[in-house]
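S.K.: sequence first, then the predicted structure, then my questions.
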Amino acid sequence: MNRETVLLVDDEKEIVDLLDIYLRNEGYTLLKAADGREALALVEAHPVDLIVLDVMMPHMDGIAACMKIRESRHMPIIMLSAKGQDIDKITGLSIGADDYVVKPFSPLELLARVKSQLRRYKMMQAPQPAKENEIVIDGLTINTSTHKVTIEDEEVRLTPREFAILELLARNRGIVLSMERIYQEVWNEPFMESNNTVMVHIRKIREKIEKNPGDPRYILTVWGIGYKIE
């Protein structure tokens, strides 16, 4: 049986109740929301593997909700809409939806699309064996031979010092490294207590590799101790 969680977002209760029956019969866990605001709150509070998202809803429509979700989440999103024109489909897909279903639709067709999207997502999420001389951490790839760094296959250009710091943290994944140790290993000279060079370089690295440098995904600060990559 399936264990994935599907979030149904639609203000038409009849549609939600119908899909609830079909999806629960397949073993999925269901969450429900009547508008985009409720959907965002549920996504923040619960792990969600796939979202079925209606376009036309009160308070916050599906387009706005999809764009907001895509700022930080990558799970599949299937849009529902009574509009069937090509421009509407293009709009939905261009702002981050993975599939688009026009109302009225067959519940069995939607169920098949849910299964297909979840299969594809699982394959994409499956860990890939790292190539020789590569360190791979959750979408971040560091090639220690070419000094090339990519985030989700997008190249990021680092200075030699920035690369050395990132490589050092990555090779010691899960270990907190003090600013003193980082400085001594990268600059190869004694560390001065008043020296904020490491902190400045960490900030610059975050600006290049983090989507939100103020809430970093990769380089974490352990206050009073130093930095680590989890």
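M.R.: On my side now, so go ahead.

S.K.: can we go C-alpha only for contacts and neighbour counts from here?
M.R.: Fine.

S.K.: show me what contacts residue 227?
M.R.: By Cα atoms under 8 Å, 6 or more residues apart in numbering, residue 227 lies in contact with 169, 176, 177, 178, 179, 219, 220, 221.

S.K.: now for the residue lying closest to it once chain neighbours are set aside, how many residues are close by?
M.R.: Nearest non-adjacent residue to residue 227, counting by Cα to Cα, 6 or more residues apart in numbering: residue 221, 4.7 Å away. If you count neighbours by other Cα atoms under 10 Å, residue 221 ends up with 15.

S.K.: let me know the secondary structure of residue 221.
M.R.: At residue 221, secondary structure determined by DSSP: H, G, I helix; E, B strand; the rest coil is strand.

S.K.: hang on, it packs against residue 228?
M.R.: Yes. Between residue 221 and residue 228 there is a contact at 6.7 Å, judged by Cα atoms under 8 Å.

S.K.: what segments of this structure are strands?
M.R.: 5-9, 29-33, 50-54, 77-81, 99-102, 134-137, 140-143, 148-151, 154-156, 177-178, 219-222, 226-229 (DSSP state E).

S.K.: buried stuff in stretch 100-117?
M.R.: 100, 101, 107, 110, 113, 114, 117 (16 or more other Cα atoms under 10 Å).

S.K.: what about the nearest residue to the first one once chain neighbours are set aside, how many residues nearby?
M.R.: Across the structure, with Cα to Cα, 6+ apart as the measure, the residue nearest residue 100 apart from its sequence neighbours is residue 79 (4.7 Å). As a burial measure, residue 79 scores 24 neighbours (other Cα under 10 Å).

S.K.: can you pull the contacts of residue 136?
M.R.: By Cα under 8 Å, 6+ apart, residue 136 lies in contact with 130, 142.

S.K.: what about residue 15, how many residues nearby?
M.R.: Neighbour tally, residue 15, other Cα under 10 Å: 15.

S.K.: returning to that earlier point: in JSON lines, list the contacts of residue 227 along with distance to residue 71.
M.R.: JSON lines is the format used below for the contacts of residue 227 (distance: Cα to Cα, whole Å):
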{"residue": "169", "distance to residue 71": "26"}
{"residue": "176", "distance to residue 71": "28"}
{"residue": "177", "distance to residue 71": "30"}
{"residue": "178", "distance to residue 71": "32"}
{"residue": "179", "distance to residue 71": "31"}
{"residue": "219", "distance to residue 71": "19"}
{"residue": "220", "distance to residue 71": "20"}
{"residue": "221", "distance to residue 71": "22"}
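
S.K.: ok, structure two:
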Amino acid sequence: MDNKPLILVIEDDKAIRNFISAALRTQGYKYIETENGEKGLTLIMSHNPDIIILDLGLPDMDGLRIIEKVRLWSNTPIIVVSARGQEREKVEALDLGADDYITKPFGISELLARLRVSLRHIYRHGSEQKACMSEFVLGDLKIDFEKRIVSLRNEEIHLTPIEYKILTLLSRHAGKVLTHNFILKEVWGSTIGNEAQSLRVFMASLRRKIEKEPAQPRYILTEVGVGYRMVDE
């Protein structure tokens, strides 16, 4: 039985598509590819890929529309690969449901690293369905979800309820960029008012408690203008 993950590449630039496909083939991944959005949607429904690599600038439809359509019925990880490097477009893609965003030009080692993160999410989610995730461990940081205890180097640290909610939200999506709006909605239930400033304040406080050097964080990284990401390894 072949358990290798299947990756769908939706990219209209033939040179880039061949570049990605060659890298996937070298790494032993199974893959299918197409140059347009409509065919991509058909392949998603017919082949149920494990991961989708998606270009936004397709000839027949905007890649953002594909993200919207897929998220109506599937949680398949979507890695956007696009020449659109503006923060606004990154935020829009991530808010619509993309899992990651790589700006062209990019190195193949970066793409493969993002793929490995997405695959870990898939395997982690599968195990969580069998047994709910009870703890998160990353380096010296440990979160015991059942006891609601956060410890660093085996010493318990005190977090406020909001700090705990932010930390657990990031940890449950480790490796994935969470936009400011997503965090605000999940933690405060709203993106209206002073919550955006509150998020920055609570994040600074949280980092002072868990990071050895808050200005050079080890655990929670800032995606400038977009949001935050808990490292995954």
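M.R.: In hand now; what should we look at? All values derive from a computational prediction rather than experimental measurement.

S.K.: ok, back up a step: show the buried residues in the contacts of residue 227 of the first structure.
M.R.: Buried members of the contacts of residue 227 of the first structure, scored by 16+ other Cα under 10 Å, are 169, 176, 177, 179, 219, 220.

S.K.: distance check, the nearest residue to the fifth one once chain neighbours are set aside against residue 187 of the first structure.
M.R.: Right, residue 219 of the first structure. Spatial nearest neighbour of residue 219 of the first structure, chain neighbours left out: residue 229 (4.9 Å); criterion: Cα to Cα, 6+ apart. In this view, residue 229 of the first structure and residue 187 of the first structure are 20 Å apart by Cα to Cα, to the nearest Å.

S.K.: higher neighbour count, the two?
M.R.: Set side by side, residue 229 of the first structure and residue 187 show more neighbours around residue 229, with 20 against 14, by other Cα under 10 Å.

S.K.: my guess is the more buried one contacts residue 169. True?
M.R.: Yes. The criterion here is Cα under 8 Å, and residue 229 of the first structure meets it with residue 169 at 5.9 Å.

S.K.: what's stretch 180-190 of the second structure in contact with?
M.R.: Stretch 180-190 of the second structure is touched from outside by 95, 162, 165, 166, 169, 191, 195, 196, 199, 226, 227, 228, with contacts defined as Cα under 8 Å, 6+ apart.

S.K.: tell me which two of these sit farthest apart.
M.R.: Using Cα to Cα, the two most remote members of the contacts of stretch 180-190 of the second structure are 95 and 162, lying 21.6 Å apart.

S.K.: neighbour count: those two, which is higher?
M.R.: Neighbours per residue (other Cα under 10 Å) separate residue 95 of the second structure from residue 162, with residue 95 holding more: 19 against 15.

S.K.: what's the burial count for residue 26 of the second structure?
M.R.: Residue 26 of the second structure is flanked by 9 other residues according to other Cα under 10 Å.

S.K.: let me fix that: residue 51 of the first structure
M.R.: Residue 51 of the first structure - counted by other Cα under 10 Å - has 24 other residues nearby.

S.K.: contacting residues around it?
M.R.: For residue 51 of the first structure, the contact set (Cα under 8 Å, 6+ apart) comprises 6, 7, 8, 9, 75, 76, 77, 78.

S.K.: which residue numbers in the second structure go with the helix of greatest length in the first structure?
M.R.: Secondary structure of the first structure per DSSP state H: the longest helix is helix 107-125. Under TM-score structural alignment, the match for helix 107-125 of the first structure in the second structure covers residues 108-126.

S.K.: and that stretch against the first structure, how far off on average?
M.R.: When the first structure is overlaid, stretch 108-126 of the second structure sits 1.0 Å from its aligned residues on average, using mean Cα distance after the TM-score superposition for the first structure.

S.K.: any idea how far that stretch is from the middle of the chain?
M.R.: Mean-position distance between stretch 108-126 of the second structure and its chain equals 9 Å (Cα atoms, centre = their mean, to the nearest Å).

S.K.: kindly report the same for stretch 27-34 of the second structure.
M.R.: Its chain's C-alpha centre and that of stretch 27-34 of the second structure lie 20 Å apart, by Cα atoms, centre = their mean.

S.K.: cool, and stretch 34-52 of the second structure?
M.R.: The chain centre lies 20 Å from the centre of stretch 34-52 of the second structure; the measure is Cα atoms, centre = their mean.

S.K.: now it: buried residues?
M.R.: Those would be 34, 35, 36, 37, 40, 41, 43, 44, 49, 50, 51, 52, for stretch 34-52 of the second structure by 16+ other Cα under 10 Å.

S.K.: next: stretch 57-65 of the first structure.
M.R.: For stretch 57-65 of the first structure, the neighbour count (16+ other Cα under 10 Å) marks 57, 60, 61, 62, 63, 65 as buried.

S.K.: stretch 92-100 of the first structure too?
M.R.: Per 16+ other Cα under 10 Å, stretch 92-100 of the first structure contains these buried residues: 92, 93, 96, 97, 99, 100.

S.K.: from residue 123 of the first structure, how far out is the residue most central in space within the first structure?
M.R.: Among the residues of the first structure, the one closest to the centroid is residue 73, at 3.9 Å (Cα atoms, centre = their mean). In this view, residue 73 of the first structure and residue 123 of the first structure are 17 Å apart by Cα to Cα.

S.K.: which of the contacts of residue 51 of the first structure has the most neighbours?
M.R.: Sorting the contacts of residue 51 of the first structure by how many neighbours each has (other Cα under 10 Å) puts residue 9 first, at 28 neighbours.

S.K.: that one reaches residue 39, doesn't it?
M.R.: Yes. Counting by Cα under 8 Å, residue 9 of the first structure touches residue 39, with 6.5 Å between them.

S.K.: joint contacts of these two?
M.R.: Common neighbours of residue 9 of the first structure and residue 39 are listed as 32, 33 (criterion: Cα under 8 Å, 6+ apart).
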